[in-house]
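1. what's the 3D shape of this:
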Amino acid sequence: MPDSPTLSQQVCFALYSASRATTALYRAVLKELNLTYPQYLVMLVLWDGDGLEVRELGRELQLDSGTLSPLLKRLEHLGLVERSRLAEDERRVLVRLTPAGRGLQAKAVDVPGRIAAATGLDEEELIALRETLHRISATLQTTESETTS
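-> Down below sits the predicted model:
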């Protein structure tokens, strides 16, 4: 019988461990902005293109509405976004940044650099890592949809 693989040999655990450590670092850095990591991700998408429907935000962030709605409610409570129903179809909800939400972008500009510096990787290594992770995600999503259909 072949040797059983150890925890340290598992790619899944390396990804899990790195994700937890990264999220913990983001938590500490984002505390200064009064944002959680998921809220920060929502803000990143809106800073990139303000005025998105909840459905579009969910697609971009790969979150369902049950997860996204509480995030948006909290961001609205913080005065960073506003939600409004579209007149032509009240089932559709548009999310826009408030002036405070737009202003927060300037305070968050150093977040990526701080996180990058903490990794100990140089820019080239970070780019390669990001590209590899995107490729893994895309491949696994394709594989998942093929196995569930």
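
2. could you use CA atoms for every contact and neighbour count after this?
-> Fine.

3. quick one: contacts for Lys107?
-> Counting by Cα atoms under 8 Å, 6 or more residues apart in numbering, Lys107 makes contact with Leu33.

4. show residues contacting stretch 85-97.
-> Residues contacting stretch 85-97 (Cα under 8 Å, 6+ apart): 46-47, 50-55, 80-84.

5. to compare against the first, here's the next sequence to fold:
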Amino acid sequence: MANSSSTKFDGAAALLLDNQLCFSLYSTQLAMSKVYRRLLADMGLTYPQYLVMLVLWERDGVTVSAIGERLFLDSATLTPLLKRLEAAGLIARVRAASDERQVIVSLTDAGRALKQKAGDIPVGVGKAAQCSLEEAGEMIKTLNQLRRKLLES
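-> As a prediction, the model looks like this:
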């Protein structure tokens, strides 16, 4: 986390932009979003919509709250995403018969068919990142550990 000329975090070095973990994560996410925007354009999905579809491709017919928990999103952020996916004909939302407060989200035939087209997305991300599957796996593991620690603090 230190710049190349320093290994200590004291004084002014602690406040250098390049020494901020948050900025490294933020700027990396911006770069990653550019890659996804390009790769998802043909599918007509935004990156957040793609994440919702990934959740549903893993497990169809889940509640809005389950999707939110999986993606670390609140319902105020998630609901507009779901409405746009529903308008695009990729998902259907239905109130649960057992508890009308819960909304069940399910893939439509078009949503299920889109999974086949999405198969090229991880390959495109890997090419853009110029890393092996093993390297990507290690980065995912490290970032997941960081997220867990931050959520626990």
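
6. tm score of chain vs chain?
-> The TM-score (TM-score structural alignment, normalised by the length of structure 1) is 0.93; 143 aligned residues with a Cα RMSD of 1.1 Å.

7. sorry, back to before: show me the contacts of stretch 85-97 of structure 1 that map onto strands.
-> Among those, the members falling in strands (DSSP state E) are Leu52, Glu53, Val81, Glu82, Arg83, Ser84.

8. Arg27 of structure 1: which of those residues is nearest?
-> Val81 (20.4 Å; Cα to Cα).

9. what's the matching residue for the closest one over in structure 2?
-> Using TM-score structural alignment, the partner of Val81 of structure 1 in structure 2 is Ile91.

10. go on, Ala138 of structure 1?
-> Under the alignment (TM-score structural alignment), Ala138 of structure 1 maps onto Arg148 of structure 2.

11. ok, average deviation of the helix or strand hosting that match from structure 1?
-> Secondary structure assigned from DSSP states H and E places Arg148 of structure 2 in helix 133-152. Its aligned residues in structure 1 lie a mean 0.5 Å from helix 133-152 of structure 2 after superposition (mean Cα distance after the TM-score superposition for structure 1).

12. what sits up against that helix?
-> Against helix 133-152 of structure 2 from outside (Cα under 8 Å, 6+ apart): Gly126.

13. equivalent analysis for stretch 54-67 of structure 1, please.
-> Stretch 54-67 of structure 1 has contacts (Cα under 8 Å, 6+ apart) with Leu41, Val42, Val45, Leu68, Arg92, Val93, Leu94, Val95.
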